[in-house]
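1. I would like to see how this sequence folds:
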Amino acid sequence: MNSHFPANFRSWLNLPLILIATIVLSGCLGEDSSWHGKDIQGLMPELAFELTGTSGETVTASDLDGQIRLLFFGFTSCPDVCPTTLQKLSQAIKAMPPELQSQTQTLFVSVDPQRDTPERLARYVDFFDKRIVGLTGNEPELRELAKRYRTTFGYDEPDADGNYAVSHSSAVYVFDRDGKARLLLRPDLSTDEIRQDLIALARENS
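-> Presented below is the predicted three-dimensional model:
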């Protein structure tokens, strides 16, 4: 995953919209000691999308009903945040009780459809965990989905080699079995904190 990205790439991964949303949520809810992530129940819409999977098939949110779902926006050429996040999520899920692992699903949505073909996306997500669902779509579809969850993404100008950076949120949205938005996982959470939240949520409505 060698990339020629701007040195300041890390500094603007957390975009204003998602930061403002997190601050607002914190102010409305306070610190809920029962969760390590931010409780966003009732503050964001339920999970809904119609995107393209890694085999070129259409995948909808209803195809995955009944599972705890973790939604993360990124791209396969991402030099740091995406691989770090996917690795952490994979480790957290694998540390859950076996019966709950199969009920928990990570959805990685690439916001770089120009480079991330279904085939490339499949190779990428399989490297971290073959159970991760890789998804993408055309830019208008992706922007509409990002807007639904109060975030956005953007593209830098390509360099001389055609490489370009993609800005995107580093937050992970967690939805319960009914597709309701429940938690916002911040990058600073540990693998074990994520594991604890996922177990609690899975057992809550199992």
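
2. going forward, measure contacts and count neighbours with C-alpha atoms only.
-> Will do.

3. centre-most residue in the chain?
-> What sits nearest the mean C-alpha location of the chain, by CA atoms, centre = their mean, is Phe72, with 0.7 Å.

4. helix, strand, or coil at that residue?
-> Of the three states, Phe72 takes strand under DSSP: H, G, I helix; E, B strand; the rest coil.

5. from Cys28, how far out is it?
-> To Cys28, Phe72 is 24 Å away according to CA to CA, to the nearest Å.

6. name the helix or strand for the residue lying farthest from the centre of the chain, please.
-> In the chain, the residue that sits farthest from the middle, by CA atoms, centre = their mean, is Ala160; the gap is 30.1 Å. Per DSSP states H and E: Ala160 is located in neither a helix nor a strand.

7. show me where the chain has its helices.
-> Applying DSSP state H to the chain gives helices spanning 16-29, 81-94, 98-101, 118-128, 139-148, 191-204.

8. who touches the third one?
-> Applying CA atoms under 8 Å, 6 or more residues apart in numbering, the set of residues contacting helix 98-101 from outside is Ile93, Lys94, Ile199, Ala202.

9. same check on stretch 50-62?
-> If you take CA under 8 Å, 6+ apart as the criterion, stretch 50-62 is touched by 47-49, 117-119, 121-122, 133-137, 141, 179.

10. closest to Ser110 out of the residues you listed?
-> Closest approach to Ser110 among the contacts of stretch 50-62 (CA to CA): Thr136, at 5.1 Å.

11. so which of the contacts of stretch 50-62 is the most crowded?
-> Each of the contacts of stretch 50-62 was scored for neighbours by other CA atoms under 10 Å, and Leu135 scores highest at 30 neighbours.

12. measure that one to Asp188 for me?
-> Counting by CA to CA, the separation of Leu135 from Asp188 is 25 Å.

13. now the second one, please; I'll put the structures next to each other:
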Amino acid sequence: MYKLLLAGVASVLLAGCSDQSWRTTDIDDIMPPLDFTLIDGEGETVHGEDYQGKATLVYFGYTFCPDVCPITLARLGDTIRRLDDETRDNIQVLFISVDPSRDTPEVVKRYADAFGPEFVGLTGNQADIDAVTNRYRIAYEYGEANEDGDYLVTHSSAVFAFDREGQAQFLVRDSHPVSDAEADIKRLASQGG
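-> Modelled structure (predicted):
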């Protein structure tokens, strides 16, 4: 009886050791699966399920962003380039514009392409953008236009991570150490296949 109890305790402890949680913010129980209808850089209508099969990082921003967007996307690009070829082939980054009036399909394609081949630019009409931002609780707001018609857009800077089946896994915030984000992205891209 004692040996059976000891074996049971050992198996529970070992199971607990293998059950790793994400170093960043775990969102698998609170965010819905990847789902949207948007327009890609070729002007084609695409859906969330079109991007299943690879680990997917999603970032909401806009191409005229002076600081947060290019910094975040450059960090993601650097992280992806540090992965081995096989792992890198299993990851993609979707850049979803929250500024559809300026971010046409051609503009988001050119912008996303600048960060690496894993990056895909997406846009859409205002209703489609609102549908996907509401789904993932992304707030954004347009600032006042200046005399040239330029304006800033205040928006979230978080990166959402989805597994190959489109299930939400973790969220990377600016406050997370880069090493934690890198570890989680590598682990996510290495899973399954």
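
14. just to revisit the earlier point, quick one: map the residue nearest to the centre of the first structure onto the second structure.
-> Correspondence of Phe72 of the first structure to the second structure, assessed by TM-score structural alignment: Tyr59.

15. now do the same contact list for whatever residue of the second structure lines up with Asp156 of the first structure.
-> With TM-score structural alignment defining the correspondence, Asp156 of the first structure maps onto Gly143 in the second structure. Contact analysis of Gly143 of the second structure by CA under 8 Å, 6+ apart lists Tyr151, Leu152, Val153, Thr154.

16. now list the buried members of the residues you listed.
-> Buried members of these, scored by 16 or more other CA atoms under 10 Å, are Leu152, Val153.

17. quick check: of the contacts of Gly143 of the second structure, which lies closest to Ile138 of the second structure?
-> Ile138 of the second structure has its nearest neighbour among the contacts of Gly143 of the second structure in Thr154, at 10.6 Å by CA to CA.

18. residue contacts, the closest one?
-> Shown in contact with Thr154 of the second structure (CA under 8 Å, 6+ apart): Tyr140, Glu141, Tyr142, Gly143.

19. where's the first one relative to Leu152 of the second structure, distance?
-> Distance from Tyr140 of the second structure to Leu152 of the second structure, counting by CA to CA: 10 Å.

20. contacts only, for the aligned partner of Ser90 of the first structure in the second structure.
-> Aligned against the second structure by TM-score structural alignment, Ser90 of the first structure finds its counterpart in Gly77. With contact set as CA under 8 Å, 6+ apart, Gly77 of the second structure has these partners: Phe115, Gly116.

21. so stretch 91-104 of the second structure matches what in the first structure?
-> Using TM-score structural alignment, the residues of the first structure aligned to stretch 91-104 of the second structure are 104-117.

22. in that stretch, what's buried?
-> Judged by neighbour count using 16+ other CA under 10 Å, the buried positions of stretch 104-117 of the first structure are Thr104, Gln105, Thr106, Leu107, Phe108, Val109, Ser110, Val111, Asp112, Pro113, Asp116, Thr117.

23. now, these that are in strands?
-> In strands, judged by DSSP state E, the following of these are found: Thr104, Gln105, Thr106, Leu107, Phe108, Val109, Ser110.

24. redo those residues as JSON lines? Include distance to Ala171 of the first structure.
-> Shown next, in JSON lines, are these (distance: CA to CA, whole Å):
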{"residue": "Thr104", "distance to Ala171 of the first structure": "17"}
{"residue": "Gln105", "distance to Ala171 of the first structure": "16"}
{"residue": "Thr106", "distance to Ala171 of the first structure": "13"}
{"residue": "Leu107", "distance to Ala171 of the first structure": "13"}
{"residue": "Phe108", "distance to Ala171 of the first structure": "12"}
{"residue": "Val109", "distance to Ala171 of the first structure": "12"}
{"residue": "Ser110", "distance to Ala171 of the first structure": "14"}
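
25. need the counterpart of Glu49 of the second structure in the first structure.
-> Glu49 of the second structure maps onto Ser62 in the first structure, by TM-score structural alignment.

26. actually, Val159 of the second structure.
-> Aligned counterpart of Val159 of the second structure in the first structure: Val172 (TM-score structural alignment).

27. count the neighbours of that match for me.
-> Val172 of the first structure: 22 surrounding residues under other CA under 10 Å.

28. report the contact partners of it.
-> Residues near Val172 of the first structure by CA under 8 Å, 6+ apart: Leu70, Leu71, Phe72, Phe73, Leu184, Leu185, Arg186.

29. same deal with Arg69 of the first structure?
-> Applying CA under 8 Å, 6+ apart, we find Arg69 of the first structure in contact with Thr104, Gln105, Thr106, Leu107, Val174, Phe175, Asp176, Arg177, Gly179.

30. Phe60 is in contact with Asp99 of the second structure, correct?
-> No - using CA atoms under 8 Å, Asp99 of the second structure is not in contact with Phe60; the gap is 9.7 Å.

31. quick one on the thing from earlier: which one of the contacts of Gly143 of the second structure sits closest to Leu6 of the second structure?
-> The closest of these, once distances to Leu6 of the second structure are taken by CA to CA, is Thr154, at 56.1 Å.

32. biggest helix in the second structure, by residue count?
-> Counting by DSSP H, the longest helix found in the second structure is helix 2-18.

33. if we can go back for a sec, distance check, the match of Ser90 of the first structure against Ala168 of the second structure.
-> Using CA to CA, we find Gly77 of the second structure at a distance of 21 Å from Ala168 of the second structure.

34. I appreciate the help and will end here.
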